[in-house]
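**Q** sequence and computational prediction follow.
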Amino acid sequence: MVTNGEGYIQLIQYLTEHLSVFEHPGQACMNDTIGEYTTDKVAESVMAVCQQHPQLSTEARFKVIRESDSVVNDLQEVLSSVWNSAPTKEQSEFLDEFIGLIKNLFDSAIYAIDPIQ
């Protein structure tokens, strides 16, 4: 649906091009770790996708959930060195933007296979 597509590959490249955001420790802006923050934000995005597309079958919803797990795993792999650190404001803003782009990929993929009538 998403994780095997060109758009997702480009987003992962975008992430790797901006790893400098995660290279320098700074003032943490929350108590959550980057891993917890990322997992929560991806979960919120998945819930929003499912709410915005009520016509999705149960099978399609499960596919979205499985793929979102893959997204979190990929992010954990790329951000492994900082996964257990608290994010700075800049890092949390970058993650918000990045996860928003991932959500857009899901929305586009869902619309492509099941356009709203």
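**A** All right, it came through fine. No experiment lies behind these values; they were computed from the predicted model shown. Numbers count the residues shown, from 1 in each chain.
**Q** drop to CA atoms for contacts and neighbour counts, all remaining ones
**A** OK.
**Q** following element in sequence after the helix or strand harbouring residue 14, please.
**A** For residue 14, the host element (DSSP states H and E) is helix 6-17. Note on helix 6-17: by DSSP H and E, the next helix or strand toward the C-terminus is helix 34-52.
**Q** what comes up buried for the next helix-or-strand element following that following helix?
**A** Next along the chain after helix 34-52, taking DSSP H and E as the criterion, comes helix 58-78. In terms of neighbour count (16 or more other Cα atoms under 10 Å), helix 58-78 has its buried residues at 60-61, 64-65, 67-68, 71-72, 75-76.
**Q** this is the comparison structure:
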Amino acid sequence: MFLFPEHQGRYEQFLKQDGTHPKDRERQALFYIFAGYKDLGDRIEHFYDFEGRMIRPEAFQAVDLTSGSRALAELAFNLYNNYECGTIVNLFVNLDERNRRLAVEAIRLRFGVENRGWEY
């Protein structure tokens, strides 16, 4: 599920700092993305208020983002509370292979889809 060892450590740190409930898939998906993309994880305080336990959409105007980091942040917000983020195609076109995997895993986490393989 995690893309690299630091990803899991940072994810668990964010969950603990927030006090996220084990069934709160919305925040888990949000933190999964931020923990898996260093540039976003390093600036999470701009995007998430841990004290108030809410996202900060105004960060999109205050923080310089690449097209890829913006796409991931928008997806994280959308998985958290249906924040307007454009289409899946518009999001994924800006992502490299690793970050597409990060996005797909976050979607699986949010909706409880296990990666067991599909039977048809």
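**A** That came through, no problem. Everything numeric in this text was worked out from a predicted model, so none of it was measured.
**Q** report the TM-score for the pair.
**A** The TM-score (TM-score structural alignment, normalised by the length of structure 1) is 0.29; 56 aligned residues with a Cα RMSD of 4.7 Å.
**Q** now, among the buried residues of helix 58-78 of structure 1, which is nearest to residue 43 of structure 1?
**A** For the buried residues of helix 58-78 of structure 1, the closest approach to residue 43 of structure 1 (Cα to Cα) belongs to residue 68, at 7.7 Å.
**Q** the closest one against residue 44, yeah?
**A** No: Residue 68 of structure 1 is beyond contact range of residue 44, at 10.6 Å (criterion: Cα atoms under 8 Å).
**Q** in structure 2, which spans are helices?
**A** In structure 2, the segments counted as helices under DSSP state H are 5-18, 25-36, 38-42, 44-47, 59-62, 67-81, 88-92, 97-111.
**Q** still on that earlier bit, just list what the helix holding residue 14 of structure 1 packs against, helices and strands only.
**A** helix 89-113 (3 or more Cα pairs under 8 Å, 6 or more residues apart in numbering; DSSP states H and E).
**Q** show me what the helix it packs on is packed against.
**A** Counting contacts by 3+ Cα pairs under 8 Å, 6+ apart, helix 89-113 of structure 1 is packed against helix 6-17, helix 34-52.
**Q** ok, which of those comes nearest residue 102 of structure 1?
**A** Comparing those under Cα to Cα, the one sitting nearest is helix 6-17, at 7.5 Å.
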